[in-house]
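Participant: Sequence first, predicted coordinates after that:
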Amino acid sequence: MVNEREIEIFFEDLKEGQSYDLGNYHVSREEILEFATKYDPQPFHLSEEGGKASQFGGLIASGWHATSIFMKLYVDGFLCRTSSQGSQGADLLRWKRPIHPGDILTGNFTIIECSKFRGDIGVARGKAELFNQDKKLVMSFIGNGMFKRRNPTS
């Protein structure tokens, strides 16, 4: 749990149009296999042969793995500095391109809309995106994060 004194960003600090670079993540073959074995054991996530027999032509990461990678970048690159109070969920999840072993992914989060939810909480709706090393979009969704207000009475 984040200590109040460590919080840098409250709901009032979030503005429509703000964009946050969340850093990079290197995807390894071993990680793809481990995630798929445990959570999404489809043939194209489990082996090169299974991938070659599919439309993807080789081993690829699960879309759920991509979403989890984004969450790791989002927490480390943004949420850990905020007054996050969880999320109301995500909308419009899209897996646009396959992720291959060795890909380097970059995360970005852009605030679309801010609204008060209740006295002490506000909601920031934002576009979550992952790009590969060629700057091609591989995954996106709209997230609805809840953030504690610095001044809940105002």
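Facilitator: Sure thing, it's come through.

Participant: When you work out contacts or count neighbours from here on, use the C-alpha atoms and nothing else.
Facilitator: Fine.

Participant: which residues in the chain form strands?
Facilitator: According to DSSP state E, the chain carries its strands in the segments 19-26, 84-95, 104-118, 121-131, 137-148.

Participant: just so I know, which of those strands lies nearest G77?
Facilitator: Closest to G77 of these is strand 19-26 (C-alpha to C-alpha; 4.6 Å).

Participant: who does the closest one touch, helix- and strand-wise?
Facilitator: helix 63-77, strand 104-118 (3 or more C-alpha pairs under 8 Å, 6 or more residues apart in numbering; DSSP states H and E).

Participant: neighbours of E113, just the number please.
Facilitator: E113 has 16 neighbours, counted by other C-alpha atoms under 10 Å.

Participant: How about the contacts made by it?
Facilitator: For E113, the contacting residues are 15-16, 124-126, by C-alpha atoms under 8 Å, 6 or more residues apart in numbering.

Participant: E34 - how many residues pack around it?
Facilitator: As a burial measure, E34 scores 15 neighbours (other C-alpha under 10 Å).

Participant: Ok, L46 next?
Facilitator: L46 has 22 nearby residues by other C-alpha under 10 Å.

Participant: and what of S47?
Facilitator: S47 - counted by other C-alpha under 10 Å - has 18 other residues nearby.

Participant: what do you get for L92?
Facilitator: Neighbours of L92 under the rule other C-alpha under 10 Å: 10.

Participant: Then E48?
Facilitator: Neighbours of E48 under the rule other C-alpha under 10 Å: 16.

Participant: Comparison target, given below:
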Amino acid sequence: MSEKVRYFEDVADDERLETGSYLVTEAEILDFASQYDPQPFHIDPEAAARGPFGRLAASGWHTLGIMMHLMVTHREGGMPGLASPGFEDLEWRRPVFAGDRLRVVSEVAEKRPSRTKPIGIVKFATRVLNQDDQAVLEIVTIGRYRRRASTGTGAEAGG
């Protein structure tokens, strides 16, 4: 993982991130859900067998955590260095089960300089895929990047 800070100008319009994979285990499904999402289909294998997924499924919030882990540990060239303002359009498409191998594909969807601050905003269309290349999660993630040549307002860069 790189600690280099990336600037808005470093993000290519056609940038694409594809991560390595992550194997989901039953132990971590149970551990995460026991602490943060203790619904029966996440924490009780017997109840889960009678539930909507037919077996124990990972919490969607757990899947988001795995996505973040993969994105941070596989991004080359550094991270934005500024806290994200949030995300848009979160959709859990399919359940995640123990034994699933997840990976992330993320592509620049929109890139614009701030009109009032020395930063740029980049939106990424991000998908978490399972071992069958089926999307289990889709989300628009948002990164805030410092501008390289800025006097503080962002206006001089077309903002």
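Facilitator: Arrived safely, thanks for sending. Source: prediction; values computed, not measured.

Participant: Give me the TM-score for this pair.
Facilitator: Once superposed, chain against chain, the TM-score is 0.90 (TM-score structural alignment, normalised by the length of the first structure); 150 aligned residues with a C-alpha RMSD of 1.8 Å.

Participant: quick revisit: among the contacts of E113 of the first structure, who's most crowded?
Facilitator: Ranking the contacts of E113 of the first structure using other C-alpha under 10 Å puts R125 first, with 24 neighbours.

Participant: Aligned against the second structure, show me the partner of that residue.
Facilitator: The alignment partner of R125 of the first structure in the second structure, by TM-score structural alignment, is K123.

Participant: Now do the contacts for that match.
Facilitator: K123 of the second structure makes contacts with 108-111, 140-143, as judged by C-alpha under 8 Å, 6+ apart.

Participant: between these, which is closest to A157 of the second structure?
Facilitator: K111 (13.1 Å).

Participant: can I assume that closest one is in contact with A12?
Facilitator: No: applying C-alpha atoms under 8 Å, one finds K111 of the second structure not in contact with A12, separated by 9.1 Å.

Participant: before we move on, back to that, can I get the strands of the first structure in CSV including distance to E34 of the first structure?
Facilitator: As requested, the strands of the first structure are arranged in CSV below (distance: least, C-alpha to C-alpha, whole Å):
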stretch, distance to E34 of the first structure
strand 19-26, 15
strand 84-95, 20
strand 104-118, 18
strand 121-131, 21
strand 137-148, 20
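
Participant: mind checking which of those strands is nearest Y39 of the first structure?
Facilitator: Y39 of the first structure lies closest to strand 84-95 among those, at 16.7 Å (C-alpha to C-alpha).

Participant: Would you check the span in the second structure matched by the closest one?
Facilitator: Using TM-score structural alignment, strand 84-95 of the first structure corresponds to residues 81-92 of the second structure.

Participant: Tell me which of the strands of the first structure approaches F78 of the first structure most closely.
Facilitator: With C-alpha to C-alpha as the measure, strand 19-26 is the member of the strands of the first structure nearest F78 of the first structure (6.8 Å).

Participant: residue range for that closest one in the second structure?
Facilitator: With TM-score structural alignment as the criterion, strand 19-26 of the first structure aligns to 16-23.

Participant: Now do the matching stretch: everything it contacts.
Facilitator: Stretch 16-23 of the second structure has contacts (C-alpha under 8 Å, 6+ apart) with 66, 70-71, 74-75, 98-108.

Participant: Just want the most central residue of the first structure.
Facilitator: Nearest residue to the geometric centre of the first structure (C-alpha atoms, centre = their mean): F70, 2.8 Å.

Participant: ok, now which ones touch it?
Facilitator: By C-alpha under 8 Å, 6+ apart, F70 of the first structure lies in contact with 107, 128-130.

Participant: most neighbours, which of those?
Facilitator: L130 leads these on contacts (other C-alpha under 10 Å) with 27 neighbours.
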